[in-house]
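Asker: Sequence first, predicted model second:
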Amino acid sequence: MRYSLESRFKGTIVGAFLGDLASGSKEQPKNWHEIALLGVESLITTSQLNLDDWICRQQAEFPHLDTSCVSLKAIIATLPVALFYFDNTVKLRQNLSQAIAIWDSDLVVRDGTLAVGYAIALSLTEKLDIKTLIPQTIDFIGETPSKLPQTLLKVNNLLLQGAGLERVQGSLSREEKLSKAVAMAFYCFLSTLEDFRLSILRATDNRDALPAIGAITGALSGAYNSITSIPVSWQMKLSSANSATSTASNRKQMIELADALVAVWSGAYDLVPYPKDLQQEGCAMFDKQGTLCVSAAPRVIRLR
């Protein structure tokens, strides 16, 4: 494996936040990343997608959240689902569709969520091929009345022709705004596949671009290139960016949650909630309960 799964999980979460930060977005809640982290916490706690638990956490943290306005930023909130179900495309599609419906019913946002989630899944399974990614993604989206598949196909043709950024921006200038944003994110990612920094710079080069382009590009490139590809100086911006606020969206928390999410996905169980069972006289684990965990192969001992 080129990069560890832990490194790719971290790259996805941190990359999305940095891409949004680079775009200068001021959208609240702060770039939808707090909601994404709440989703990670929910998955870790319940070991599955529990929408009721996720919604309760969201309402407790953001009781006055207005979701009436269509926003591609909602795609970022579904990243934990894409990470947790990356190895099962059937569950991936089903759970992404259910998750995005919490905030938005717009077809382009739904299709964009499926496209981004599927691309991330291919990166995590190391099956992403630059020449076939977009056609495969269109197949994964399936039949839809939205214009996103056609816009993605146009970007694919431009990539095959080696088109530059300005030409692509001009070719997509008349496309529907949300479809254009998702397609541009795919272009910025695929045109500089091995370079996270350059992908983000391209995504934020257009002043008229939606802030979501930077966040989506960051998630795609972070999943493919892992956190090791993200400049350390950029990662340090996460701490300084939040130093004046009480938000918990900082690098340390993202790293810790990503590690825990990988552990839960892989079948690691924390037995701390059951100390009484371990404290019984004669229990072989009596002296080890502080560090005890049990590992199980995914889909073998338990079902997700």
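Answerer: Cool, got the structure. Numbers count the residues shown, from 1 in each chain.
Asker: from here on, contacts and neighbour counts on C-alpha atoms
Answerer: Noted.
Asker: What separation do you get for Val70 and Leu178?
Answerer: 9 Å (C-alpha to C-alpha, to the nearest Å).
Asker: my bad, should have said Leu122
Answerer: In terms of C-alpha to C-alpha, Leu122 sits 23 Å off from Leu178.
Asker: swap in Pro145?
Answerer: Counting by C-alpha to C-alpha - Pro145 and Leu178 are separated by 14 Å.
Asker: Please compare the first structure with the one that follows:
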Amino acid sequence: MRYSPISRFRGTFLGAFLGENLTSDGKIQSQSYLDLGRMAILGTESLINLGKLDLDDWIARQQQESLHLAATDDISIKIIIATLPVALFFHENPIKLRQNLLRVLKIWEDDPVVRDGTLAVAYAISLALTEKLDPLTLIPQTISFLGETPTSIPKKLLKVQSLLEQGAGLSRAQAESAREEKLSNTIAMAFYCFLSTLEDFRLAVLQAIHNGNSKVQDATSLRSSQATGAITGALSGAYNGISGIPVNWQVLLLQRNSPAWGLTSFSQMLELTDAFVAVWSGVYDIDLNPRELTQGCEEVLLSVYAAPRVIRSR
């Protein structure tokens, strides 16, 4: 295995967070227009606490946080980011992945474009985590995973495939993609930035947040670049793992340790991700067992690993 699951899980969350919060000159801003990840954190906490997908619990947590969703482009991106925990938790089984993503999407308004965008991003992440992602076949496989659909996302992804085969640069890709409606454009550009710089997380994200007209930096353009950056960061982070994310960016986040996606600090996000991996992997937590395992007079540290949801506290 090229990278460990914990590296890829961390890379996915950290990649999405950095993609949202980086500026075009590579600096990390203290506040984002979108705050994309709060719903993703709530979903992750639900999966950790229950060890399974429970829609009622997801809804209750959102209501408790007063997260009321309106049908806007910003909310559409938030929904896609909110499903990242589901993509990670069920990444090994494409059938369960699709079924559970569609279940979660029922929490919000049923928008075909949001559905296809969610499925496309989650499927690419699942291929990255199972080390089956081939850049030459990713887009055809993704379109096949989407199935019959009335949206423009398959067409946009095929256009990205054509641009990549032609070796088209970022400016041309942005010009070609900007002709369609916003959400499908965001998904297409994220796939372009990811696949055109597959092994380079830094360059992929900086491409995603680059604004072709640097003189225009209004709120709309910033939100668009943050949305594209977040999805690109999640894709590239899942593929390259946390080790592929520049160390100086990671160190800066840890030094600041400021609130992140509704959590009190960035380090809390890392701890939450580690707990999430433990639940997914089936790690037996000895702290949940009231009996201490002893051998003679000395305590023995025990770590047991198994397939997801096999080993349980007794």
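Answerer: Yes, it's here. Small disclaimer: the values here were computed from a predicted structure and weren't measured.
Asker: coming back round to it: neighbour count: Pro145 and Leu178 of structure 1, which is higher?
Answerer: Applying other C-alpha atoms under 10 Å to Pro145 of structure 1 and Leu178 shows that Leu178 carries more neighbours, namely 21 against 10.
Asker: For the counterpart of that one in structure 2, identify the helix or strand it belongs to.
Answerer: Aligned by TM-score structural alignment, Leu178 of structure 1 pairs with Leu183 of structure 2. Using DSSP states H and E, Leu183 of structure 2 sits within helix 182-196.
Asker: what's the average distance of that helix to structure 1?
Answerer: When structure 1 is overlaid, helix 182-196 of structure 2 sits 0.5 Å from its aligned residues on average, using mean C-alpha distance after the TM-score superposition for structure 1.
Asker: How far away from the center of its chain is that helix?
Answerer: Here the centre of helix 182-196 of structure 2 is set off from its chain's centre by 14 Å, with C-alpha atoms, centre = their mean, to the nearest Å.
Asker: Other residues contacting it?
Answerer: 73, 76-77, 113-114, 117, 121, 135, 152-153, 156-157, 160, 164, 170, 173-174, 177-178, 201, 204-205, 207-208, 224, 227-229, 231-232, 235-236 (C-alpha atoms under 8 Å, 6 or more residues apart in numbering).
Asker: Relative to Pro298 of structure 1, how far out is the aligned partner of Leu53 of structure 2 in structure 1?
Answerer: Correspondence of Leu53 of structure 2 to structure 1, assessed by TM-score structural alignment: Leu49. According to C-alpha to C-alpha, Leu49 of structure 1 and Pro298 of structure 1 sit 16 Å apart.
Asker: One more: Thr67 of structure 1?
Answerer: Distance from Thr67 of structure 1 to Pro298 of structure 1, by C-alpha to C-alpha: 35 Å.
Asker: The two: who's more crowded?
Answerer: Higher neighbour count among Thr67 of structure 1 and Pro298: Pro298, with 15 against 11, using other C-alpha under 10 Å.
Asker: what about the more buried one, is that helix, strand or coil?
Answerer: Recorded secondary structure, Pro298 of structure 1: coil (DSSP: H, G, I helix; E, B strand; the rest coil).
Asker: corresponding residue for it in structure 2?
Answerer: Per TM-score structural alignment, Pro298 of structure 1 is aligned with Pro308.
Asker: surely its match meets Ala278?
Answerer: No. Taking contacts as C-alpha atoms under 8 Å, Pro308 of structure 2 lies outside contact range of Ala278: 9.1 Å.
Asker: Could you name the helices and strands sitting against the host helix or strand of Leu21 of structure 1?
Answerer: Secondary structure from DSSP H and E places Leu21 of structure 1 in helix 5-22. In terms of contacts (3 or more C-alpha pairs under 8 Å, 6 or more residues apart in numbering; DSSP states H and E), helix 5-22 of structure 1 is packed against helix 79-84, helix 212-225, helix 232-235, helix 251-266.
Asker: Of all those, which one is nearest Ala22 of structure 1?
Answerer: Among those, helix 212-225 comes nearest to Ala22 of structure 1, with 7.0 Å by C-alpha to C-alpha.
Asker: can you tell me what part of structure 2 the closest one aligns to?
Answerer: So helix 212-225 of structure 1 sits over residues 227-240 in structure 2, by TM-score structural alignment.
Asker: what's the average distance of the matching stretch to structure 1?
Answerer: Averaged out, stretch 227-240 of structure 2 is 0.3 Å away (mean C-alpha distance after the TM-score superposition for structure 1).
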